[in-house]
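1. Give me the fold of what follows.
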Amino acid sequence: MNKGKKITFGKISANFAEKATVVEATGAFGTFGSDAQTSVQIEALEDDVEHHNMQEIMGITQFGKKAKSFNIKEMMAEVTKTAREITKNSTQTESTDVEEDDDDDEDDIIGPAVPESYGKPAENMDKKEKLHGSESDSGDDEDDNENDKFLPLTSETSMKHGNKAVTALCVDPSGARLASGSVDYDVCFWDFAGMDSGMRSFRTLQPCDNHPIRGLHYSGTGDLMLVVSGAAQAKVLDRDGFEQLETVKGDMYITDQAKTKGHTAGLLAGAWSPVSREEFLTTASDGTARLWDLLNGGRNHKALVKCRAQNGLKVSPTACCYNQEGKVFGLGCADGSIQLWDLRKSTVAPSQQLRKAHLPAEVSGISFSHVGSQLLTRSCDDTLKLWDLRNFKRAVNHVGDLYSRYDTTDCIFSPNDKIVITATSAKKDDDCGHLLFYDTTTFELMRQLTIDSHVIKVLWHPKLNQIFVGNGNGIIKCFYDDRRSLRGATLCAKKVQKRIQHAEIVSSQQVITPHALPLFRQERRKTSKKQMEKDRLDPVKSRRPDLPITSGQGGRVASSGGTLSSYVIRNLGLSKRVDDDQDPREAILKYAKEAEDNPYWITPAYAKTQPKVILSESGEGEPSAKKSKTD
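-> This is a model prediction of the structure:
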C-alpha cells in the first residue's frame, strides 16, 4: 500500500429519501456505491429463479399455508345480532306461559275472592328482623339435615361373638381388623377382607385364662393390642393374638403402692397413648394408675399416679382416656370425681379435678373431644355430662335418666365433634336398649336406635365411617352407609357365603325298572356312604392287613399251628391236627390202655430181658404205719 495516496469517500446527502451522489474512491479498498447495489439485486434474481424452478419440479404452486385473517368488528356484530334474537324469543315464550297459567288459576278459583290484607305481614314488624329470623331458621334446618345425613345408619350387619355380654371393642387404625372381648373370657379377631356374609371370626382365644375382658385397645400403629382383664396383670398381644408382653404383679403385702412394681388388685381400665407406640396406661382397684414402657418389658412401671378421694382415702379409677396430643390423661373415679393429670408436670397432684362431677357412683366412660377443649363423661348414676376444660367448674350440658347396668358403658364423640353418642341398658319392664345421638351444642336428641338387648360399647371409626356396637346378648352390630362408608363391613356384608359340599351324592344317573324280568333286572345302586360301608367289610377292597397271630388259631399259620414243632409235624403228615393248648400228660395217657393191650414199641423190646415183677403184699405181723403227732 502506498503511503502517499489518500482514501476519499463519497459525499452523503442529508435528504435520505433521494439517492446520494456517489463518488468513486480510489485506493486499496476498491469502490463503494452502485456496484454493491447491483450485486445484491443480481443475487435476489438468482434466488427467485431457483425458487421458481423448484416449484416446477415438485409440481406445487406455494410452500406452506397462508395465515387466516380475521375481522374482529364483523365477528362482534354477528354475535350481538344472535344474542338479541335469542332474548326476544325467550321473552315471548315466558309471556305466553304466564298468560296460560293465569287463565288456569282463574278457572280453578271457586267462591269469593281472597281479601288483599290476608297473608300480608304486620305493618309494625321490622322487615330486617323477619328476614334475619327466616335465614336463621333455614340455617338450623340445614344443619339438622346435614347431621342426619352424616350418621351412617342406612344399613346394618351383625357378628356373633358368643352368648354373653360384649364388654370390649376395638378396631385397628387402618380399619382392617376388629377385636372383641366378653365376660366369657374370650377374645375374637375379625378380618373384614377375609370374611363372607356368614361373619365368622378367624381366631378365638383366652389370653387371660378365667378373667373377664374389660378393655381392648390397639396401638397407634395397629401392630399391638392391649388386653385389660379382671386380673392384676395386663397383656400385650400382636395382630395375630400371640403374647408379646405381660406386666409384672405387685406385692400385695406392701401398703405403699409406690414401692411395688405393678398392680396388686384387678385391673379396671386401660388406654394406649395416641402419640407414642411404647407407652400405655392401666388403672386398677388398688387406687393407682400406672404408665408402662413397652421397651422395659413390663418389669416395672414408668410412672405412678395415686387417686385420692376428698377425705384423703384412696379411690379406684374406673375409666381413663388420653387426649389427642397424648400429654394429658383423664381419670373417672368410683366416687364420681374427675381428675386430669398432665404428663409434663409432676404426678403428685392432678392438674385439674372436680370432686362432685357425678353422684357417688362409678364413672363408666370418659372421652376427650378431637379438638381437645371438651370432655364427655358417663356415669352409673344414669347421667351423661359435657364439660368445657377452659371452665371446668360446671357442666355445659347434661342428660339424665339413662339407665346403665354395666360399669363399662361407653360414651364417645363423633369424628367432627358435632354429635355425642351413648348407650343405655334394658330396664326390667323393657327388653330393649337404646343407642342415643345428641347434638353437642344443644344436647337435643337427634336420633334414637332401639336394639333388642343391653347396649354397652360404642365405637365410631373415622376412616371407615362405621359404628360398631357391643350388646349384652353377645352380638356385635355394625351400622354403615352404603355411599359414605368405606371398606370394613361393606367388604363382607354382601359377599356370597361358600357352599358346603355334601358327601352323599349319586355318582351317575340311574334308571329304575321295578317290574323288569330277573334276567334284565339291575341291582339298585346305593349311596356313596352305604357303598363305602360295604366295601369296608370286604378285605380285598379295603386292603385289610394280615391279622395278628393268636395261639395258632387264625392268622397266617392257622392251618399249621402256632409253633415250629406243630408246623413240622403237620407238614410231614404225622399228625392231622395238633392243639397247642392241650396238656401233654393227658395226650399221652389217652393212649395208655391201647398201649397195654397192644404193645408195639417198648414192651416187646424188653419182653425177654425184663425181670418178673414182684409186688409186696401186706402181712399180718407187720407193724402199723407210724401215726403223725397230734397236739
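2. Going by C-alpha atoms from here, please, whenever you check contacts or count neighbours.
-> Will do.
3. Now for the nearest residue to residue 468 once chain neighbours are set aside: which residues touch it?
-> Nearest-residue entry for residue 468: residue 478, 4.6 Å, with adjacent residues in sequence omitted and distances by C-alpha to C-alpha, 6 or more residues apart in numbering. Counting by C-alpha atoms under 8 Å, 6 or more residues apart in numbering, residue 478 touches 156, 157, 158, 466, 467, 468, 469, 489.
4. repeat for residue 592
-> Residues near residue 592 by C-alpha under 8 Å, 6+ apart: none.
5. neighbours of the closest residue to residue 443 other than its chain neighbours, just the number please.
-> The shortest distance from residue 443 to any non-neighbouring residue, by C-alpha to C-alpha, 6+ apart, is to residue 397 (6.5 Å). By the criterion of other C-alpha atoms under 10 Å, residue 397 has 16 neighbours.
6. what does residue 596 give?
-> Neighbour tally, residue 596, other C-alpha under 10 Å: 10.
7. distance of the closest residue in space to residue 363 that isn't next to it in sequence from residue 422?
-> Distance criterion C-alpha to C-alpha, 6+ apart; nearest residue to residue 363, sequence neighbours excluded, is residue 379 at 4.1 Å. From residue 379 over to residue 422 the distance is 11 Å, taken as C-alpha to C-alpha, to the nearest Å.
8. Compare those two (neighbour count), which wins?
-> residue 379 (31 against 24).
9. ok, the more buried one touching residue 362?
-> Yes - Residue 379 is in contact with residue 362 according to C-alpha atoms under 8 Å; the separation is 5.9 Å.
10. where do the contact lists of these two overlap?
-> By C-alpha under 8 Å, 6+ apart, the residues touching both residue 379 and residue 362 are residue 336.
11. Please name the residues that touch the residue positioned nearest the centre of the chain.
-> By C-alpha atoms, centre = their mean, the chain has its centre lying nearest to residue 177, at 2.1 Å. Contacts for residue 177 (C-alpha under 8 Å, 6+ apart) come out as 171, 189, 190, 191, 192.
12. here's the other one to compare against:
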Amino acid sequence: MEQQGEDRDQSKTSGTAGNDTDIASVMGFSGFGKKARTFDLDAIFEQTRRTAIERSQKVTEQREMKDAEKQKQALMIGDSHTGKASVSGGKARPGMSSSRPHSDSSSDSEDDSEDELIGPPPPGQLSSRRAAEEDEEFVGPPLPPGYKDSDEEEEEEEDDNPVKRIPDTHEITLQHGTKTVSALGLDPSGARLVTGGYDYDVKFWDFAGMDSALQAFRCLQPCECHQIRSLQYSITGDVILVVSGNSQAKILDRDGFQVIECVKGDQYIVDMANTKGHTAMLNSGCWHPKIKEEFLTCSNDGTVRTWDITNEKKHKNVFKPRSMQGKRVIPTCCTYSRDGKLIAAGCQDGTIQIWDRNLSVHTKFHCRQAHVPGSDPSCLTFSYDGTVLASRGGDDTLKTWDMRNFKKPLNVATGLSSFFPMTDCCFSPDDKLLMTGTSVKKGAGNGTLVFFDRLTFQKVYEIEVASSSVVRCLWHPKLNQIMVGTGNGLAKVYYDPIKSQRGAKLCVVKSQRKEKQAETLTQDYIITPHALPMFREARQRSTRKQLEKDRLDPMKSHKPEPPVSGPGRGGRVAMHGGTLSSFIVKNIALDKTDDSNPREAILRHAKEASENPYWVAPAYTRTQPEPVFAEEELDDEEADKEPEWKKRKI
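-> So this is what the prediction gives:
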C-alpha cells in the first residue's frame, strides 16, 4: 500500500511538471520564476522580542556609565542646539543624532534576499515593531531643564495669563436711554439681550436680527412707573424675571408679554411668614440654577422668598434674616449657589447670611461683620466651582469668602467707589478673574471695569468704559463677551473677533437698512367743530393707515383689475377660450370674415332640402301646406307700376 501511494505521488508530480513544461513551451518562456517565500510569524516575533530585550539592556548600561557626563554637558548641549534649524518634517530634539547605525552582515543579506522575494509582504505589526526597535537605539541625552518649544511657550503663556483671554478688542454701544441702565439680562444661548433702567423701560435686543444701526426691536414698561432693579432669563431662556421698585415681581415671555405676577402680601400683618407675598419694595431676584420653575426675591419687608412659577398666589418658602439682637434686617441682594442648595443674602447691617434651601429657620453660614454696617451690599455671586463667594459692598470694597471657612475673607480690595445699590461683580468663565465696576461723579472722570486675579487679588487689568459710572457687568461664558450698563443710559458690549462667538459679531457685519419714508398728505385739515355732520370732514388719525386703505380701493389707487380666471363672477366674463361656450362665441358666432348676405347664407341649403328632404319635411308632407317665400325684387319699371302704398318708404 505504501509503495502504491508513493507511486501515485510520483505520478502526480511528474504530471504537474509535464503540464508546467508544456505551458511554458507554448507561452514562450523558460519558467514561472522563484517560489514565494513563507514566513513563520511565531519564530519572528520571538526573535524580535529577544533582540529588543538585549538592546534595551545595552542602552541601560550605557546610560548608567555616562550619566555623570551627561548631567555636566546638558546645559552646554542645550545652548548649542537651541539656535539650530529644525529637521524637515518637524523640530529636531537637541542632542539627537540624525545618522543611523550600520546593520550587521546578516541584516544586509536578509535585505538582499527580501528584494528578490516574490509574494506577500510581511505583516504591518512586524514592520511597526521593527521600527520601534530601531527607534529605541537612538536615545540621545536628556533635554536640559526648562527647555520648551516656542509654540508650547506661547500656549502656556496664554494658559497662565488669563488677561489675554479678556475680549476687549472691539465694542458696540447700545443706546438704551438717557438714564441709568440698572439691569442686564442675557439668555443662555446668547441670542437676546434685555436691558432695564431708571426710565422704567425694558428694551429687547436681538443680535441676529439687528443691523449696524443697533436698534431694539421692542420697548415696554412692564411695571408702570417703577425703576427696574433686576432682569434675568430663566435657565431655559423662555421667560424673564422682572424685579422693579414695587412689591410684585413679574414674569415675561421672550416677546415681553406678561405670564404671571406675584401676589402682594398683607401689609397689616406683623409676622411676614404669614403673608402670601412681599409687602414692600423689591431689591433683587434671580432664578434657580437647576429648577426652571423656581425663583428668588428679596424685599424691604425683611424677607427672602422663593416662588414657584406654577403657583403665583403664594410664595413657596420664606427666609427672615435677623441681626445680632434678633431684630428684622432688610436684605439688599440675594442669590443661589451654583448647585442651588444654598441661598445667600447680603443685608443692610453689613452681614452675609446663608441658608440651606430646605431649612428656612436657622442660617447655615453667618458672617456678622462682612461689610460696614449700613453700607448696603449690592451683589453676591458664587464662583463656578462653588467654593468661593464674592461680595460687592457699598463700603467701596470687593471681598471673596471661602465657603469652607466663612469667618474671615480670603481677599479684600478697597477703593472701588460704588454709588448704586445694584453694582455688580462676576467671575470670568475660566474662574480665574473677578470683575466689577466703579462709579464716578459727573465730570470727575471715567467709570472703569476692573479685573482682579482670583488667587492673588491683584488688579491685573482695567477698561475705561465711559464718562459715567459702571453699574452692571455681565460676562457670558458661551459667547465670551462682556456686557456693561452705565449711568448715562448706555449698554456696551465688548468682544473679540477671534475669541468670541456670535453675539455682537452677528449685527456689526450687517449693513443698515433703508427706512421707508411714509407719505404725508399735502392738503391741510380744517377743524370745524360746530359744522353739521354732513359738512364736517372726517378726522384722519393716521396717515399711514389711510394710505393703506386707499391702496386697497381700486378706484382710488387706479389699480388695474386682474384677469378673471375660471368661470366668470360678479358680472364679468372669464378669459376667452377658458370654457367651451366662450370658445364657440369667439370662433363661430363672432366670426366676421363672411361678408355675404345673411339671407342668402340662411337659404343656401333650401333648394337641396326641398328636393331631397331627410329630417323634418318627410314627417309633415301630408299635413303642412306648401311654403311660400317672398318673391325677388322687381325691376325698376315694375316697381314704378306698383301702387304707392306698396312702395317701401326710405
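13. Need the counterpart of residue 314 of structure 2 in structure 1.
-> In structure 1, the residue matched to residue 314 of structure 2 (TM-score structural alignment) is residue 300.
14. can you give me the helices in structure 1?
-> 34-58, 72-108, 127-150, 528-537, 564-572, 584-589, 592-597 (DSSP state H).
15. among those, which is the most enclosed?
-> Most buried of the helices of structure 1 by mean neighbour count (mean count of other C-alpha atoms under 10 Å) is helix 564-572; its value is a mean of 15.
16. What subset of the contacts of residue 177 of structure 1 is buried?
-> Neighbour-count burial (16 or more other C-alpha atoms under 10 Å) applied to these gives 171, 189, 190, 191, 192.
17. Can you lay out these as a markdown table showing distance to residue 220 of structure 1?
-> A markdown table is the format used below for these (distance: C-alpha to C-alpha, whole Å):
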| residue | distance to residue 220 of structure 1 |
| --- | --- |
| 171 | 11 |
| 189 | 18 |
| 190 | 19 |
| 191 | 18 |
| 192 | 19 |
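18. ok, so of those residues, who is nearest residue 222 of structure 1?
-> Here the nearest of those to residue 222 of structure 1, counting by C-alpha to C-alpha, is residue 171; it sits at 8.7 Å.
19. For that closest one, which non-adjacent residue is spatially closest?
-> residue 178 (4.6 Å).
20. what does that neighbour align to in structure 2?
-> Aligning on TM-score structural alignment places residue 178 of structure 1 opposite residue 193 in structure 2.
21. Per the alignment, name the residue of structure 2 opposite residue 206 of structure 1.
-> Counting by TM-score structural alignment, residue 206 of structure 1 corresponds to residue 221 in structure 2.
22. burial count for the closest residue to that match other than its chain neighbours?
-> In space, residue 221 of structure 2 comes closest to residue 201 once its chain neighbours are excluded; the distance is 4.8 Å by C-alpha to C-alpha, 6+ apart. Close neighbours of residue 201 of structure 2, defined as other C-alpha under 10 Å, add up to 21.
23. mind checking how far residue 382 of structure 1 is from residue 369 of structure 1?
-> From residue 382 of structure 1 across to residue 369 of structure 1, the span is 21 Å (C-alpha to C-alpha).
24. hmm, I was thinking of residue 407 of structure 1
-> Applying C-alpha to C-alpha to residue 407 of structure 1 and residue 369 of structure 1 gives a distance of 22 Å.
25. now do residue 178 of structure 1
-> With the distance defined as C-alpha to C-alpha, residue 178 of structure 1 ends up 23 Å from residue 369 of structure 1.
26. which residue sits closest to residue 488 of structure 1, ignoring its sequence neighbours?
-> Residue 488 of structure 1 sits nearest to residue 192 (C-alpha to C-alpha, 6+ apart), 5.6 Å away.
27. in structure 2, which strand has the most residues?
-> Counting by DSSP state E, the longest strand found in structure 2 is strand 405-414.
28. who does that one touch, helix- and strand-wise?
-> When contacts are defined as 3 or more C-alpha pairs under 8 Å, 6 or more residues apart in numbering; DSSP states H and E, strand 405-414 of structure 2 sits against strand 365-367, strand 397-402.
29. how close does it sit to structure 1?
-> Strand 405-414 of structure 2 differs from its equivalent in structure 1 by a mean of 1.7 Å after superposition (mean C-alpha distance after the TM-score superposition for structure 1).
30. give the contact list for residue 222 of structure 2.
-> Residue 222 of structure 2 neighbours (C-alpha under 8 Å, 6+ apart): 200, 201, 202, 258.
31. mind listing the strands for the stretch 251-400 of structure 1?
-> Here the stretch 251-400 of structure 1 has its strands, by DSSP state E, counting those that start in this stretch, at 267-272, 279-284, 288-293, 303-306, 317-322, 328-333, 338-342, 352-354, 363-368, 374-379, 383-388, 397-399.
32. can you list these in TSV and add distance to residue 530 of structure 1?
-> Below are the strands of the stretch 251-400 of structure 1 laid out as TSV (distance: least, C-alpha to C-alpha, whole Å):
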stretch	distance to residue 530 of structure 1
strand 267-272	58
strand 279-284	61
strand 288-293	63
strand 303-306	70
strand 317-322	62
strand 328-333	67
strand 338-342	71
strand 352-354	76
strand 363-368	60
strand 374-379	63
strand 383-388	66
strand 397-399	68
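33. Specify the stretch among these that is closest to residue 260 of structure 1.
-> Here strand 303-306 is closest among the strands of the stretch 251-400 of structure 1 (C-alpha to C-alpha), at 10.1 Å.
34. and the closest one, how far from the chain's centre?
-> For strand 303-306 of structure 1, the separation from the chain centroid amounts to 34 Å (computed by C-alpha atoms, centre = their mean, to the nearest Å).
35. on average, how far is that strand from the matching bit in structure 2?
-> Here the mean offset of strand 303-306 of structure 1 against structure 2 after fitting is 0.7 Å, by mean C-alpha distance after the TM-score superposition for structure 1.
36. and that strand, what other elements does it pack with?
-> Counting by 3+ C-alpha pairs under 8 Å, 6+ apart, strand 303-306 of structure 1 packs on strand 288-293.
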